[in-house]
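sequence plus predicted model, see below.
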Amino acid sequence: MGKSNDENAVKRRWNRKRPSCDKIKILPQRSLLYGRINVSILAAKKRLKKAKRSNTQGIYFRQETAVSPGKTMIPVINGNELSHEWTEHVYPSKFLMMCLNTIQNSLENVGALKTEDGPLFANTWGVEFWNCYSKGKDLLEMSGIDSTREQIAWMASAAADTITRKENEGLSFKSPFHLFLVPSLDKAFEVRLVWKPLETIGIYTLSLHSGTTIEKQIHRLKSCEPEFLVSTPERLLDLLSLKAVDISEVSFLVIDGLEAPFEGSYCEAIKSIRQLIPGNPQTVVFSDGMSNLSISMLQKLLGEPE
């Protein structure tokens, strides 16, 4: 029998030539890993059916937007409650599960993730996020203004899965697919920590912030061709003004730490960046509780380029 599409995707990514990127290692015993994942998924599904769920109101801020995944979501647009189980047509791929497992193993090894919290693929927020992401929905997460490592892992794995699937269909990416905007240097380091393990399967990332010189970051952008970018808005705008980075192919945008009312330099920088991304990228926003007025302001902030 031939190799699976997921295995071929990993091998193809591994064989790509990247002159200045760090050396990486192939994951061992991948077929055994898939077997363990399949068994664990079935057990996780049973646990999820029995899990207690809290209620929180949800609203749409575009046509396809849900609020606070991981809790009961009641979209105002139709009043139907979203499921807390995998939906039949959007079941995560083995490649996505492998990404989650890779991240979890790496973070646990450095003490950045607690083993007792359970496997990432059974994370309730992750299940709801995937059900929404796979349907092309934008998400407004109001349970916390700051994304968690588990949430970052799920978003990164979903983006990696999308990239690999599209490449299997014959598409290619010449600029970053996933852009993660953060309000601080410390948050950029945290996101980078979660993303870095994905380099073992060919997903390269770059962190842009004031902690490193622009010259060094320009060199890395040219030599590494990252699929993922995590950046403070101010540094990204500096690099965009120098035409050192291209965000025209960004299809998945995450905005972390957005506080209402949407004013100040952080929000203005986000607005400027959004205007430079063509089309309508799928978006996740982590923000504090907001009124109807601030929802309207968020719509304007994240509106399509003029």
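Happy to help now that I have it.

switch to C-alpha atoms for all contacts and neighbour counts from now on
Fine.

so which helix or strand takes in the residue nearest to Ile37 when sequence neighbours are not counted?
Of all residues not flanking Ile37 in the chain, Met97 sits nearest, at 7.0 Å (Cα to Cα, 6 or more residues apart in numbering). Assigned by DSSP states H and E, Met97 belongs to helix 94-109.

cool, and Ile273?
Going by DSSP H and E, Ile273 is in helix 265-275.

what's that helix packed up against?
helix 233-241, helix 292-301 (3 or more Cα pairs under 8 Å, 6 or more residues apart in numbering; DSSP states H and E).

highest mean neighbour count out of those?
helix 233-241 (a mean of 18; mean count of other Cα atoms under 10 Å).

next, the angle from it to helix 265-275.
Helix 233-241 runs at 40 degrees relative to helix 265-275, counting by axes from the mean of the first three to the mean of the last three Cα atoms, to 10 degrees.

after helix 233-241 comes which helix or strand?
strand 252-258.

and that next one, what does it pack onto?
Counting contacts by 3+ Cα pairs under 8 Å, 6+ apart, strand 252-258 is packed against strand 178-181, strand 282-287.

in the shortest one, what's buried?
By that I understand strand 178-181. 178-181 (16 or more other Cα atoms under 10 Å).

which other helices and strands does the following helix or strand past it contact?
Sequence-wise, the next helix or strand downstream of strand 178-181 (DSSP H and E) is helix 185-195. Here helix 185-195 touches helix 94-109, helix 149-168, strand 205-208, strand 228-231, going by 3+ Cα pairs under 8 Å, 6+ apart.

Lys46: neighbouring residues, count only.
11 (other Cα atoms under 10 Å).

nearest to Cys267, of the helices and strands packed on strand 252-258?
Closest approach to Cys267 among these (Cα to Cα): strand 178-181, 10.8 Å.

now do that closest one: which elements does it pack against?
Using 3+ Cα pairs under 8 Å, 6+ apart: strand 178-181 touches strand 228-231, strand 252-258.

how far away is Asn5 from Ser296?
Asn5 sits 43 Å away from Ser296, going by Cα to Cα, to the nearest Å.

Phe95 now?
For Phe95, the distance to Ser296 equals 37 Å [Cα to Cα].

this is the other structure I want to compare:
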Amino acid sequence: MAKRNLSTVTEFILVVFTDHPELAVPLFLVSLSFYLVTFLRNGGMIILIQVDAQLHTPMYSFLSHLTFLDACYDSVITPQILATLATDKTVISYGRCAARFFFFTICAGTERYLLSVMAYDSFVAISNPLHYNMTMTPGACRVFLASAYICGVSRAILHTTCTFILSFCGDNQINFFFCDLPPLLKLACSSMTQTEIVILFFAKCMFLANVMIILISYMLIIRAILRVKLAGGRAKTFSTCTSHLTTVVLFFGTLAFMYQRSNSEKCSEEDRIVSVFYTVIIPMLNPLIYSLRNKDIKATFRKVIGKFQFPTYVAFDEGPSS
């Protein structure tokens, strides 16, 4: 029986940063700026939704949780990148690797289920707006949110357990910038084990289930839009869900690319670029995507900014004193 990796590997080495040491400072500055922008944008979005009572609706409740998850899983990955670039310390302990993998999987998995819930919410809002408040009640919204988090945590427990009971023999160099599933599976002693089959089968089944829910929701949305008689009304109705559709395409597109290449023998430059995209770029872009095409968010932002404007004082000429 193969020994568990806890007795053979106590740390991992992130070798991706050692290829081009001259890029350490530029990469640190870029990563830090992206992280600060992501944190400020997502935090600002959450604050805007909380301060305006008009935004206390199911759609914006789901959006606030989406931005919260974006900020969380970016905070799991980016500080490790910054610490590695700043200190040139590429070694990460077995426990820290497992912990970061666990929390990252929770955030990414929960966001995947939440995007499916948001697709259903858009379908209900467009297909039957008169009964929207009766369907998406506060209790129903809490159930949807709780289900998304429960599914995300369950998925993280399964993936983390199955991944870190694998046997890692000798090679502990991760050709990646964080402990992600594909590079960890490539370090396992055997090329294909029952554990890998369970992980990949469960991940791909859940991925397809989320994609099917979103596809069916948008098929029904398109059918409802086609029933609108006026062309201008169709465009206005469809524009309400274009932000969500853009986020879905970016998020699920990058995940599909990673799952497709999870069995390849090498982690190529394309893998690293795509992983940066869904761990750093997408969390930074999501608040911008939703705010640019949302009149309510823009109005709330102008209202909040207006409260901090200082009054303008006009000096009047009192004329000569008598």
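Good, I have the coordinates. The shown structure was predicted, so the numbers you read here are calculated from the model rather than taken from an experiment.

care to give me the TM-score?
Put the two chains on top of each other and the TM-score (TM-score structural alignment, normalised by the length of the first structure) is 0.26; 135 aligned residues with a Cα RMSD of 6.6 Å.

got a markdown table for the helices and strands packed on strand 252-258 of the first structure, with distance to Arg235 of the first structure too?
Shown next, in a markdown table, are these (distance: least, Cα to Cα, whole Å):
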| stretch | distance to Arg235 of the first structure |
| --- | --- |
| strand 178-181 | 10 |
| strand 282-287 | 20 |
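
those strands: which one's closest to Pro233 of the first structure?
strand 178-181 (6.3 Å).

out of the buried residues of strand 178-181 of the first structure, who's nearest Leu229 of the first structure?
For the buried residues of strand 178-181 of the first structure, the nearest to Leu229 of the first structure is Leu179 (4.9 Å; Cα to Cα).

Val230 is in contact with the closest one, correct?
Yes: when contacts are counted by Cα atoms under 8 Å, Leu179 of the first structure is listed as touching Val230 (5.9 Å).

and Ser224 of the first structure, how far is that from Lys11 of the first structure?
For the record, residue 224 of the first structure is Cys, not Ser. For Cys224 of the first structure, the distance to Lys11 of the first structure - Cα to Cα - is 18 Å.

ok, those two, which is more surrounded?
Cys224 (17 against 14).

that one and Gln282 of the first structure, how far apart?
24 Å.

Arg36 of the first structure too?
Taken as Cα to Cα, the span from Arg36 of the first structure to Gln282 of the first structure is 31 Å.

so between these two, which is more surrounded?
Between Arg36 of the first structure and Gln282, counted using other Cα under 10 Å, Gln282 has the larger neighbour count: 18 against 10.

my read is that that one contacts Leu253, right?
Yes: if you go by Cα under 8 Å, Gln282 of the first structure and Leu253 touch, sitting 6.1 Å apart.

mutual contacts of those two, please.
Shared contacts of Gln282 of the first structure and Leu253, defined by Cα atoms under 8 Å, 6 or more residues apart in numbering, are absent.

ok, back up a step: tilt between the helix holding Met97 of the first structure and helix 149-168?
140 degrees.

and the following helix or strand past helix 94-109 of the first structure, what does it pack against?
Sequence order places helix 124-133 as the next helix or strand after helix 94-109 of the first structure, per DSSP H and E. Counting contacts by 3+ Cα pairs under 8 Å, 6+ apart, helix 124-133 of the first structure is packed against helix 149-168.

before we move on, back to that, can you put the buried residues of strand 178-181 of the first structure in JSON lines and add distance to Ile270 of the first structure?
JSON lines is the format used below for the buried residues of strand 178-181 of the first structure (distance: Cα to Cα, whole Å):
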{"residue": "His178", "distance to Ile270 of the first structure": "15"}
{"residue": "Leu179", "distance to Ile270 of the first structure": "12"}
{"residue": "Phe180", "distance to Ile270 of the first structure": "11"}
{"residue": "Leu181", "distance to Ile270 of the first structure": "8"}
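
among the residues you listed, which one sits closest to Tyr133 of the first structure?
His178 (13.3 Å).

if I look at the closest one, how far off is Ile152 of the first structure?
12 Å.

for Ile103 of the first structure, same thing?
10 Å.

shared neighbours, those two?
Val194.

looking at those two, which one has more neighbours?
Taking neighbours as other Cα under 10 Å, Ile103 of the first structure and Ile152 compare with Ile103 leading, 26 against 20.

my guess is the more buried one meets Ala153, correct?
Yes: under the criterion of Cα under 8 Å, Ile103 of the first structure makes contact with Ala153 at 6.8 Å.

that older thread, surely the residue nearest to Ile37 of the first structure touches Val39?
No: judged on Cα under 8 Å, Met97 of the first structure makes no contact with Val39 at a distance of 11.9 Å.

so which residues of the stretch 151-300 of the second structure form helices?
Counting by DSSP state H, counting those that start in this stretch, the stretch 151-300 of the second structure has helices at residues 181-186, 194-226, 231-239, 242-260, 269-276, 282-292, 295-307.

show me how far the fifth one is from its chain's centre.
Think helix 269-276 of the second structure. 16 Å (Cα atoms, centre = their mean, to the nearest Å).

next, the buried residues of it.
So, applying 16+ other Cα under 10 Å, buried residues of helix 269-276 of the second structure: 271-272, 274-276.

what's the spacing between Leu115 of the second structure and Ala148 of the second structure?
Distance of Leu115 of the second structure to Ala148 of the second structure, given as Cα to Cα: 9 Å.
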